[in-house]
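Peer 1: Have a look at this prediction, sequence included:
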Amino acid sequence: MIIAALFITLFLLILLGVPIAFALAIASLVAILIEGSIPDLVILHQMLGGMDSFPLLSIPFFILAGALMNQGGITKRIFDFAGALMGWLRGGLGHVNVGASILFSGMSGAAVADAGGLGAIEIKAMRNKGYDADFSVGLTAASSTIGPIIPPSLPMIIYGVIAGVSIGQLFAAGIIPGLLMALALSIMVTIYARKRNYPKDAKFSLGRIAVTFKHAFPSLLAPVIIVGGILTGFFTATEAAVVACAYAFLLSSLWYRSLSLKGLLKVSFDTIETTSSIMLIIGGAAIFSWVLTSQGIHQIVADSLGFAGGNKYTVLLAITLILFIVGCFMETIAAITILTPILLPIALAAGIDPVQFGVIMVLNLMIGLLTPPLGMVLFVLSQVSSVPIERCAKATLPFLLPLIVVLVLIMLVPALTLWLPSVLY
């Protein structure tokens, strides 16, 4: 009864256009009022408890670092270097698109930041070279999901906080899957390039590579400092976010001299707005998750999965389907906050490592960012490319295949996610 009221209220509020953070909190309040014995103050306590975590301090700093890189022209220099490195391949700008996402992922752990900043540059360059709009938008959408898999990653930070799992190990676990995603997308680019006879966009030139590398070298040091510092234990993920932010500011303002006071104010206010939205979602999802857990939803789900077979791969398949469906309708951070306390105990009972499960969950929800009706990456790319949202969704569909293949691989081969953390930690 209470669980039914919780979900019915939530879906009605979402359909009415209520922001997801408020929809989660209001639905929880309705369920608590129906239950009758829980004090109303529990909502405030649970919301504040969900937001009161030291690692979550890294979120505004990583967001600001990504915004500073976009505003300060760092993103453009990374794209130019990737173009010199891979533009000589057939369908070169497609490979550049993927390569630039790998480089940018080491600085900003959000798919939406990749799509909004780097994506705008990529789509414009591909259009100018005569690439089809559906190919440009679809590939850019898919490649933007590499960002939250390769460290640093905002979704993995949130999962690590809720699951009590080492964020450093999660970051290390995402490196190989992220590179596999890039390889799978590059294979897709090669197939499209041959089928549509896309040209080589530039001749191979060591001189051009050297020049663009020289210009981009300070920018390329950012992921080395951030990721290297975390993986070697020199600083924590939260400290790494502060370092990333400081480095991006110094690079944009003093080295490249491309960040104006007006630009700094803009990215600061954008960061405040984005961080506030994320923290409200985390707070709303925390109370929603608490209500579900208090009503024994994890046991209900576990019993259902047990009835379906209960072995490791059956549980993984069932969880994957749940995550995919939820990802189509719910914002990533809210989904992680709500579902981790429900699904993680089931995964642990089935013998699935929590680090592997974290990568599976994040990649699953990244695929959800590319699917209607609420795929945030689709909305961002529709805005920056002036392509209707329906056409963006259709263009992205073929590029879901390589991502799903990688997802299946990391489900079936735990070593792909667990080998590197075991070596480094």
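Peer 2: Nice, I can see it. Computed from a predicted structure; not experimentally measured.
Peer 1: going forward, measure contacts and count neighbours with C-alpha atoms only.
Peer 2: OK.
Peer 1: Three-state assignment for the most centrally placed residue in the chain, please.
Peer 2: The chain has residue 148 as the residue nearest its centroid, 3.5 Å off, counting by Cα atoms, centre = their mean. Following DSSP: H, G, I helix; E, B strand; the rest coil, residue 148 is assigned to coil.
Peer 1: so what's it up against?
Peer 2: Contact analysis of residue 148 by Cα atoms under 8 Å, 6 or more residues apart in numbering lists 105, 109-111, 154-156, 362, 366.
Peer 1: now swap in residue 350 and tell me
Peer 2: By Cα under 8 Å, 6+ apart, the contact list for residue 350 reads 310-312, 315.
Peer 1: which helix is the longest one in this structure?
Peer 2: helix 261-294 (DSSP state H).
Peer 1: So which elements touch that one?
Peer 2: Judged by 3 or more Cα pairs under 8 Å, 6 or more residues apart in numbering; DSSP states H and E, the packing partners of helix 261-294 are helix 20-35, helix 41-51, helix 58-71, helix 332-349.
Peer 1: Next up, a structure to set beside the first:
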Amino acid sequence: MEALLVITGILALLLLRVPIAFAILGPCLAYMLIGGQSTGLSLRTAAMEANSFPLLAVPLFILLGVVANHTGIADRLFGFARVLLGRTRGGLGYVNIGVSVGFSWISGAALADVAGMGKMMVPAMTKAGYPRRFSLGLTASTSLISPIMPPSIPAIIYASVAAVSTAALFAAAVVPALLTAGGLSLLVFLWARNKPHLAGEKAEKGELGRATLRALGPLGAPVILLGGILSGLFTPTEAASVGAAYVLVLALCYRKLNGRALWTIAVETVTTAASITVILAASGLLGWVLAREQVPQQVASFLLGVTDNATVLLILVALVLILIGTVLEPIAALVITVPVLLPVAVQLGADPVHFGVITIICLMIGLLTPPIGGVLFVLGSATRTPMHEVFRGTAPFLVPLVAVLLLLILFPDLVLFLPGLLNL
């Protein structure tokens, strides 16, 4: 009953638009005070959750993505993809997906991706004759590739909470991210097959070479990041620092870095990293409350009473996580749900790395659905479009996303093949 009251209090505060960290902290602190627990215990519990070496990679990957957003790297990728793919029917749709795939190797957060891509891709597509809803829906959907494809900030958080290898989780996410891009590309192909007017113009002589040269620097980032991690040369935290330094050097070479830009980058990085850290600390306190009330054991008992099949359990968990993702920020949702659901999945034979990829994709799909729909709000703000219009455009794209999710649940080897090949 006490745990139910705490959760009800959190949901009520979230509906009142209280910031997530404080919505979690308030009811948890009230629970501890009523139960006679010390303030010192609550502070220690919250601090311990954020005191993790793998989490050091989070602010560094945030810095990497912020620098890339502010220094024209996305524009260079856009130019390269447009020359390469723009002539095909529905070409700007494929360009949208291609830029998101390229940018995802640098940025590990959906909201940062959609904020930058929205301002660039939606006006370009609507100007070329694409329906505004389609442009909005595709841009919102492709932003989910960033938190799935390594380097992924949610993957780092999951690896820390679940005590699994970050490198293994990064490797496991590559195929799902590419399948997500493939699913969205298939939808674009089916939609555009009877629209010949959406084919772009042929590139001028030498244009491809110039665009390739401009994109070589940004395309080197994934080689350094993933190559270093998967080869064992870097830990993910070390790779984050090397990647951030590499992108800063690129920005200097492109003459995009000055005092004002550095200040903007620093403020955005610190603000984002601090908000994630506070959410993690608050979620750690909630995890302590739920553990004290034996909520994980009760949930496990209930789920094991429903099914003893790992695949069925993953489908049920996926439904629950998508619903949770519609109302709760992904970082907080990861820290709260993983300690409760992962032991049950492992007990039925699920692999923790496979479970992690499924969990991240489910919570990302939640970002595309009301009532919270973080991606919808950010894209609507960036393009000055009402949220309901953004969702109407996004709704058809949920079909390929859910189809890819089911494919990954039914065929775990799609996720586990690459980590096994690399012995991670």
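Peer 2: Done, it's in. This structure is a prediction, so every number in the text was calculated from the model and none was measured.
Peer 1: Post the TM-score for the overlay when you can.
Peer 2: The TM-score (TM-score structural alignment, normalised by the length of the second structure) is 0.97; 423 aligned residues with a Cα RMSD of 1.3 Å.
Peer 1: just the helices in the stretch 101-250 of the second structure please.
Peer 2: Read by DSSP state H, counting those that start in this stretch, the stretch 101-250 of the second structure holds these helices, from start to end of the chain: 110-127, 132-142, 145-148, 153-162, 166-192, 207-230, 236-253.
Peer 1: report the angle between the axes of the second one and helix 110-127?
Peer 2: Looking back up the chat, that one is helix 132-142 of the second structure. Relative orientation of helix 132-142 of the second structure versus helix 110-127 (axes from the mean of the first three to the mean of the last three Cα atoms, to 10 degrees): 150 degrees.
Peer 1: If you count neighbours, what's buried in stretch 300-317 of the second structure?
Peer 2: Residues of stretch 300-317 of the second structure classed as buried: 300, 303-304, 310-311, 313-315, 317 (neighbour count, 16 or more other Cα atoms under 10 Å).
Peer 1: Can you tell me which of those is nearest residue 21 of the second structure?
Peer 2: residue 317 (24.1 Å; Cα to Cα).
Peer 1: what do we get in the first structure for the closest one?
Peer 2: When the first structure is aligned by TM-score structural alignment, residue 317 of the second structure is paired with residue 319.
Peer 1: Check residue 295 of the second structure too.
Peer 2: Applying TM-score structural alignment, one finds that residue 295 of the second structure aligns to residue 297 in the first structure.
Peer 1: residues touching that match, list them.
Peer 2: residue 342.
Peer 1: still on that earlier bit, next, the angle from the longest helix of the first structure to helix 332-349.
Peer 2: Relative orientation of helix 261-294 of the first structure and helix 332-349, computed by the same axes, to 10 degrees: 40 degrees.
Peer 1: with the second structure superposed, average distance for helix 261-294 of the first structure?
Peer 2: Comparing helix 261-294 of the first structure with its match in the second structure after superposition yields a mean distance of 0.9 Å (mean Cα distance after the TM-score superposition for the first structure).
Peer 1: What are the buried residues along that helix?
Peer 2: By neighbour count on 16+ other Cα under 10 Å, the buried set for helix 261-294 of the first structure is 264, 267-268, 271, 275, 278-293.
Peer 1: Ok, stretch 240-251 of the second structure next?
Peer 2: In stretch 240-251 of the second structure, counting by 16+ other Cα under 10 Å, buried: 240-248, 250-251.
Peer 1: distance of residue 371 of the first structure from residue 147 of the first structure?
Peer 2: According to Cα to Cα, to the nearest Å, residue 371 of the first structure and residue 147 of the first structure sit 17 Å apart.
Peer 1: Could you check which of the two is surrounded by more residues?
Peer 2: Shown here are residue 371 of the first structure and residue 147; by other Cα atoms under 10 Å, residue 147 has more neighbours (29 against 24).
Peer 1: contacting residues around the more buried one?
Peer 2: With contacts defined as Cα under 8 Å, 6+ apart, residue 147 of the first structure is in contact with 101-102, 104-106, 108-111, 114, 153, 178.
Peer 1: Excluding covalently adjacent residues, which one is nearest to it?
Peer 2: Spatial nearest neighbour of residue 147 of the first structure, excluding adjacent residues (Cα to Cα, 6 or more residues apart in numbering): residue 105 at 4.1 Å.
Peer 1: doesn't residue 152 make contact with the one you found?
Peer 2: Yes: with contact defined as Cα atoms under 8 Å, residue 105 of the first structure counts as touching residue 152 (7.2 Å).
Peer 1: For these two, indicate the residue with more neighbours.
Peer 2: Under the neighbour definition other Cα under 10 Å, residue 105 of the first structure and residue 152 were set side by side, and residue 152 has more, 32 against 28.
Peer 1: Spatially nearest residue to the more buried one (excluding sequence neighbours)?
Peer 2: Residue 152 of the first structure's closest residue in space is residue 109 (Cα to Cα, 6+ apart), at 5.0 Å.
Peer 1: What is the neighbour count of that neighbour?
Peer 2: 28.
Peer 1: where's it relative to residue 168 of the first structure, distance?
Peer 2: Distance of residue 109 of the first structure to residue 168 of the first structure, given as Cα to Cα: 14 Å.
Peer 1: do the same with residue 250 of the first structure
Peer 2: Using Cα to Cα, residue 250 of the first structure is found at 26 Å from residue 168 of the first structure.
Peer 1: How about residue 77 of the first structure?
Peer 2: 28 Å.
Peer 1: So which of these two has more stuff around it?
Peer 2: Of the pair residue 77 of the first structure and residue 168, residue 168 is the one with more neighbours under other Cα under 10 Å, namely 24 against 21.
Peer 1: wait, the more buried one sits on residue 230?
Peer 2: Yes: Residue 168 of the first structure is within contact range of residue 230, at 6.3 Å (criterion: Cα under 8 Å).
Peer 1: Next one: the residue nearest to residue 61 of the first structure when sequence neighbours are not counted from residue 281 of the first structure, what distance?
Peer 2: Closest residue to residue 61 of the first structure apart from its sequence neighbours, by Cα to Cα, 6+ apart: residue 241 at 5.2 Å. Distance of residue 241 of the first structure to residue 281 of the first structure, given as Cα to Cα: 21 Å.
Peer 1: cool, and residue 49 of the first structure?
Peer 2: Counting by Cα to Cα, the gap from residue 49 of the first structure to residue 281 of the first structure is 13 Å.
Peer 1: same check, this time on residue 317 of the first structure
Peer 2: Between residue 317 of the first structure and residue 281 of the first structure the computed distance is 27 Å (Cα to Cα).
Peer 1: Ok, residue 373 of the first structure next?
Peer 2: Computed as Cα to Cα, the residue 373 of the first structure to residue 281 of the first structure distance reads 19 Å.
Peer 1: Cool, thanks, signing off.
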